[in-house]
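Peer 1: Let me see the structure of the following:
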Amino acid sequence: MSKIHPIDVILHKRDGQELSRDEIQSFITGVVDGSITDARIASWLMAIFQRGLSRRELADLTSAMRYSGETFDSAPLGKFTVDKHSTGGVGDKTSLLIAPIVAAAGLADPMISGRSLGHTGGTLDKMETIPGYNTQLSLEEFGRVLAACGASMIGQTENLVPADRILYALRDHTGTVESPNLICASIMSKKLASGLNGLVLDVKTGSGAFMRRDEDARHLAELMVATGEASGTKTVALLTRMNEPLGRFAGNWVEVWECVDILRDRSHPLSADLIDLSITLAGWMLFLGGKAESADEGKLRAAALLHDGSAYAKWIEMVRLHGGDVSVFKNPAAHHRPAAQRVLKAEHAGTLTGMDCTEVGWAVQRLGAGREVPGGPVAAHAGIEMHVKLGDRIEAGQPMITLFSEEGALLDTPERMLRETLRITHEPYERQPMVRAVIAAADL
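Peer 2: Modelled structure (predicted):
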C-alpha cells in the first residue's frame, strides 16, 4: 500500500467523499504513533462532524480504533461472552446487578467500564467505594477472574484502544463530542476490544440523557447495532426512559448499597424500576447467549437468578477476586458515613409531574459525587436518596429527597438546584413505559 498523506484524508472527508478502508486505517495509525499533529486530527474530526460517515466508513473506523492497541481474547474462556453498555444516566447502576446475573446463568461478562462523565455517574467510581476493590487489572488478570467466576468489572487499560483516548480528548476541545458517528466509534471500539460475542445497548432518552430526543437516541442506537453486527457481534439496543433517577439512590457507595440489598432479595419499593430494567437487559443478554429461547424467557430466568441468591453468590466471588472486602455487604447502610445530610421537603401539596433529570445529576455531582477536574477524586458517600417518583401524590412537608455530602458547605447549592427543578402541580400525570423501543439487526 502506498503512503497515504493525512492531508488527503482530511480533504477527501471535508469535500464529502467516502474514505477508503486504507485511508481510515492509515489515519488512525498516525493518530496512535504520533505522526499526525493534533491540528490535523482536529480538522479531520470536524470534517466527520460536518459531513458524517457512511455505515461502511463507520464500521472501518470502529475496527481501526478497536485494533489500535491490545485486545482481550475471550476464546480461552470457552463461554459466550456478552456485555451491556449504557449511554449514561442518573442513578444508573444496572451493571452491578447484570454482571452477576449473567455469570450465574453460565455466560461470561467482561465488563470494561468508565468513570463519571458530565452529569452522569461512573461504574468504576462506584466499585472503588468497596474497600480493597481493584479496578485496574491487567488483561491477563482480567481473564483469570473471568475464568474463575464469569464476571469482572475493570477500567480501560493503558494500551486498550489508545486511539479512542486521543480522539476523545480532542473531541472535547473541538466541539465534536455530539457527533453520533464519533460517539458510536468510541463506544463500540472499546466494547468490541473486550472480545464480545454479544452486546446489549441501553440507549437513554429523556431529560437525564445525553440524547434527549427519541429520534436522536434511535439514530445512535441504529448506528451502534449496525456497527456491532458488521463486526460479527450479536447486537441489540433498547431505548429506555431517563426522566428521573433510576432506583432509590444516586451517588457512589449509596448505589452499591442499593444493589447489594437487591442482590440479597431485600429491595426497597423505590428500586422497582431499577430491578425491572436490569432483568430486562439481562434477559436480552441471556437470549443472545443461548440461555433462553426469547428475551421474555431470559427476563424470567434473570429474575429467578436475582431472587434465589445465585447472582449474589457471583457478586461476592467477583468482589473477592478483585481484592474487595465483602464484610461491608453484611450491613451496607452502616458503611454509609456522610459528614452532613439534609432533607428537602415539599413546600405544597400536589403531584410530582416533572424534573430536569440532568439538573438532578449535576446536583449529585456538586455534592461531591463527581469530579471538579479530570482525574480528581470523588466522594464515596456523597449522593441523594429519592423518596418519591414521578406521578406520586405529594403532601406539604413530605420528605422528597435526602442529600448526602462529605462537606456540609456543599449542601446549599445542590438543594437549591433540586428544589428549583422539581415540579409539583395539580396536573394529571401518565406514567411512561421504561422501554420505549427495541432495535435489532432485522430493524435496520
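Peer 1: make it CA atoms for all contacts and neighbour counts henceforth
Peer 2: Fine.
Peer 1: where along the protein do the strands fall?
Peer 2: Remark: strands assigned in the chain by DSSP state E are 82-86, 109-113, 151-155, 198-205, 234-241, 249-251, 340-345, 350-354, 383-386, 393-394, 399-405, 423-425, 435-439.
Peer 1: helices or strands up against the shortest one?
Peer 2: Applying 3 or more CA pairs under 8 Å, 6 or more residues apart in numbering; DSSP states H and E, we find strand 393-394 packed against strand 350-354.
Peer 1: circling back to that earlier point, compile the strands of the chain into TSV and extend it with columns for mean neighbour count.
Peer 2: TSV is the format used below for the strands of the chain (neighbours: other CA atoms under 10 Å):
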stretch	mean neighbour count
strand 82-86	24
strand 109-113	24
strand 151-155	25
strand 198-205	26
strand 234-241	24
strand 249-251	30
strand 340-345	17
strand 350-354	20
strand 383-386	25
strand 393-394	18
strand 399-405	22
strand 423-425	18
strand 435-439	16
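Peer 1: before we go on, could you also do this sequence so I can check it against the first one:
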Amino acid sequence: MSEKAAPVPHMIDLIRRKRDGGVLDARDIGFIVAGTASETIPLEQLSAWLMAAWLNGLTIEETRALAIAMRDSGEKFNPSRLGKQAVDKHSTGGVGDKTSFLVAPLAAACGVAVPMISGRALGHTGGTLDKLDSIPGFRSALTLGEFEEVLEQCGAAIVSQTPTLVPADRVLYALRDRTGTVESPGLICASILSKKLAAGLNALVLDVKTGSGAFLRKRADAEFLGALMVATAEAAGTRTVALMTDMSQPLGCTAGNWIEVAECVELLRGGSPAGNEDLRELSLRLAGWMIHLGGKTETAEQGYWAATGALADGTGLKIFFEMIKAQGGDLAVFDDLKASHKPGATLVLEAWRNGYVAELDTMELGWAVQRLGAGRERAGEPVDPHAGIEFHARRGAQVERGQPFATLYATNETMLAEPLERIKRAITFSNEPPDEVPLVSHIFARENAERYLRETASSS
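Peer 2: As a prediction, the model looks like this:
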C-alpha cells in the first residue's frame, strides 16, 4: 500500500500556526519561500506571516530552514574558478557603518577574493549600495558573469542581488522594512546568510552590532543573533566568526552616503581625521579575520598586521579604485573630496551646553540622517547622496557651549528642523567623562556559538 502524499500547505494555515506560537517544518518554510520567489503568495499574506514570525520568533530549526530555502530560491555564484578562498564580511547594520569600503580592498590586497553582495538602507541604518551610488556611474547591478570578471580583475566586488540571486530574500527584505519586522534575530539571520551562502563563500566574518544604534538593542538579543548566525553558517559548511562590536555611537565621524565614502578614501590614502580611530581599528580587525579565515595567515592577529601593511603601502587604495573603475565609477570624483560634496542645505549645530558627551541614542541619530534625505521611507524611493551628518564631538569629548558639535547636510532647508531636534534629544551630557566601551566585546566561533545556543535553549 503506497503512502499518501503529504497535503500541499495553505498559506493562511501557516500564518495561523505561526501566529498561535506553533512551529513550521522545513517543508512549510520551503513552500513560503517558493511562493515568495515566484510571487504566487500575495504580499499581504507574506506581511502577516512576517509579523507572526516577529512576534513569536523563529526557532533555530526554522531559521536554518529559511536561510537554506532562500539560498536555493535562485541562482548561486561559484567562486571556485577564481583560484582563491572566497571570504566576505557582513554587518548587521548601524549608523555610519562603512567598513565594507575598507575591509574589501584590504583583504583582497592580502590575497583573498571578496565577493560582497550588499543591500540598501533599511530602517534607521544606511545602505552600502546607496553609498556607492553616490559615485557617478557606479554600477552595483551586475550579472553573475560581470561579477566574476570584476573579482578576477580586482580581487573584490560589491554588488546588489541580481533578479535571479536569492529572489525570495529581495521580496522579504523590502517587506520587512515596510512592515516594522526588521528587528527579529531569525529573520535577520536568514536574510543575511541566504545571500552570503548563495555567493559560495569559503568563510564569513560577521560584525554584529550592540548598543543604542543596533537593530537589536538588548545585549542578549544581539548575542543570540551572533551565535545563531555562526552556528547556521557553519552547519551549511562555511567557516564563520562573529565579532560583537559597539554601536553606542556612530562609527567614524560621518553618517550619510557620499561623506562616508569620502571618509574611507581619506583613510585609505593614509589620513587619520580626528574622530574615526574606531572606524580604522574595527576595519583592520575585521579584515584580519577575513585574511586569517582565507588561509593567508595562521592567526587573526597576523591578519590584522597584514591588513595594516596593505593600508600603509597604498595597495588597499589601489584595489578600491580599481574596483570602482571596473564597476563603471568615475574616479575623477575623488580628486577633490570636498568639492565633490554638494548638499542642498548646510547647518552647523553648536553645542548647547558645557560638559562631556556621555551617551548617544544612536538609533535616533540614524533617523535624523534619514530625515535629512539620506534614507528612504518606502522601498524604491531615491536617496540624496549628499545628505548626512558630520560629527565634530564624539562620546567622551569635553565640549563648551557654542563650539561646533555637528554639521547637518540636507536636501533642502525645510528638511533641517526635525533632524536638528532629533540630535538634541539623542545626546546626554554629564559633568564627568563616561566609562569607556570596548570596540569588540566578544567573538563567537563555532564551538562557543553552539554552546551558547544550547545553554540559552536549556534556560528558556
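Peer 1: Please tabulate the strands of the first structure in a markdown table and include distance to residue 220 of the first structure as additional columns.
Peer 2: A markdown table is the format used below for the strands of the first structure (distance: least, CA to CA, whole Å):
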| stretch | distance to residue 220 of the first structure |
| --- | --- |
| strand 82-86 | 12 |
| strand 109-113 | 20 |
| strand 151-155 | 24 |
| strand 198-205 | 8 |
| strand 234-241 | 10 |
| strand 249-251 | 25 |
| strand 340-345 | 36 |
| strand 350-354 | 25 |
| strand 383-386 | 30 |
| strand 393-394 | 36 |
| strand 399-405 | 33 |
| strand 423-425 | 30 |
| strand 435-439 | 11 |
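Peer 1: so stretch 316-334 of the first structure matches what in the second structure?
Peer 2: Against the second structure, the aligned range for stretch 316-334 of the first structure is residues 321-339 (TM-score structural alignment).
Peer 1: Buried residues of the matching stretch, list them for me.
Peer 2: For stretch 321-339 of the second structure, a neighbour-count test (16 or more other CA atoms under 10 Å) marks 321, 322, 323, 324, 325, 326, 327, 329, 333, 334, 337 as buried.
Peer 1: what sits against the residue nearest to residue 173 of the second structure when sequence neighbours are not counted?
Peer 2: Leaving aside its chain neighbours, residue 173 of the second structure sits nearest to residue 191 (7.2 Å; criterion: CA to CA, 6 or more residues apart in numbering). Residue 191 of the second structure sits next to 67, 70, 169, 173 when contact means CA atoms under 8 Å, 6 or more residues apart in numbering.
Peer 1: Tell me which residue of the first structure lines up with residue 191 of the second structure.
Peer 2: When the first structure is aligned by TM-score structural alignment, the residue opposite residue 191 of the second structure is residue 186.
Peer 1: And residue 246 of the second structure, by the same measure?
Peer 2: In the first structure, residue 246 of the second structure lands on residue 241 (TM-score structural alignment).
Peer 1: Kindly report the same for residue 291 of the second structure.
Peer 2: Aligned counterpart of residue 291 of the second structure in the first structure: residue 286 (TM-score structural alignment).
Peer 1: Tell me where the stretch 301-444 of the first structure has helices.
Peer 2: Shown for the stretch 301-444 of the first structure, the helices assigned by DSSP state H, counting those that start in this stretch span residues 310-321, 332-335, 357-364, 412-421.
Peer 1: Return the most buried member of those helices.
Peer 2: helix 357-364 (a mean of 25; mean count of other CA atoms under 10 Å).
Peer 1: compared with the second structure, how much does that one deviate?
Peer 2: Following superposition, helix 357-364 of the first structure is found to deviate from the second structure by 1.0 Å on average (mean CA distance after the TM-score superposition for the first structure).
Peer 1: what's the distance between residue 320 of the first structure and residue 212 of the first structure?
Peer 2: With distances taken as CA to CA, to the nearest Å, residue 320 of the first structure is found 38 Å from residue 212 of the first structure.
Peer 1: go on, residue 198 of the first structure?
Peer 2: If you go by CA to CA, the gap between residue 198 of the first structure and residue 212 of the first structure works out to 26 Å.
Peer 1: Over to residue 49 of the first structure?
Peer 2: The gap separating residue 49 of the first structure from residue 212 of the first structure is 19 Å, by CA to CA.
Peer 1: neighbour-wise, which of these two wins?
Peer 2: More neighbours surround residue 49 than the other of residue 49 of the first structure and residue 212, with 21 against 17 (other CA atoms under 10 Å).
Peer 1: Take the helices of the stretch 301-444 of the first structure and lay them out in JSON lines including distance to residue 434 of the first structure.
Peer 2: As requested, the helices of the stretch 301-444 of the first structure are exported to JSON lines (distance: least, CA to CA, whole Å):
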{"stretch": "helix 310-321", "distance to residue 434 of the first structure": "23"}
{"stretch": "helix 332-335", "distance to residue 434 of the first structure": "28"}
{"stretch": "helix 357-364", "distance to residue 434 of the first structure": "15"}
{"stretch": "helix 412-421", "distance to residue 434 of the first structure": "21"}
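Peer 1: Tell me which of the ones you listed sits nearest to residue 58 of the first structure.
Peer 2: helix 357-364 (29.1 Å; CA to CA).
Peer 1: which ones are touching the counterpart of residue 275 of the first structure in the second structure?
Peer 2: Aligned counterpart of residue 275 of the first structure in the second structure: residue 280 (TM-score structural alignment). By CA under 8 Å, 6+ apart, residue 280 of the second structure lies in contact with residue 267.
Peer 1: And the contacts of the match of stretch 316-334 of the first structure?
Peer 2: 135, 136, 137, 138, 139, 140, 150, 154, 156, 157, 262, 340.
Peer 1: can you rerun that using 6 Å?
Peer 2: Around stretch 321-339 of the second structure, the neighbours that count as contacts under CA atoms under 6 Å, 6 or more residues apart in numbering are 135, 136, 137, 138, 139, 154, 340.
Peer 1: For residue 207 of the first structure, see how far away the match of residue 246 of the second structure is.
Peer 2: Between residue 241 of the first structure and residue 207 of the first structure the computed distance is 9 Å (CA to CA).
Peer 1: again with residue 165 of the first structure
Peer 2: From residue 165 of the first structure to residue 207 of the first structure the distance is 28 Å (CA to CA).
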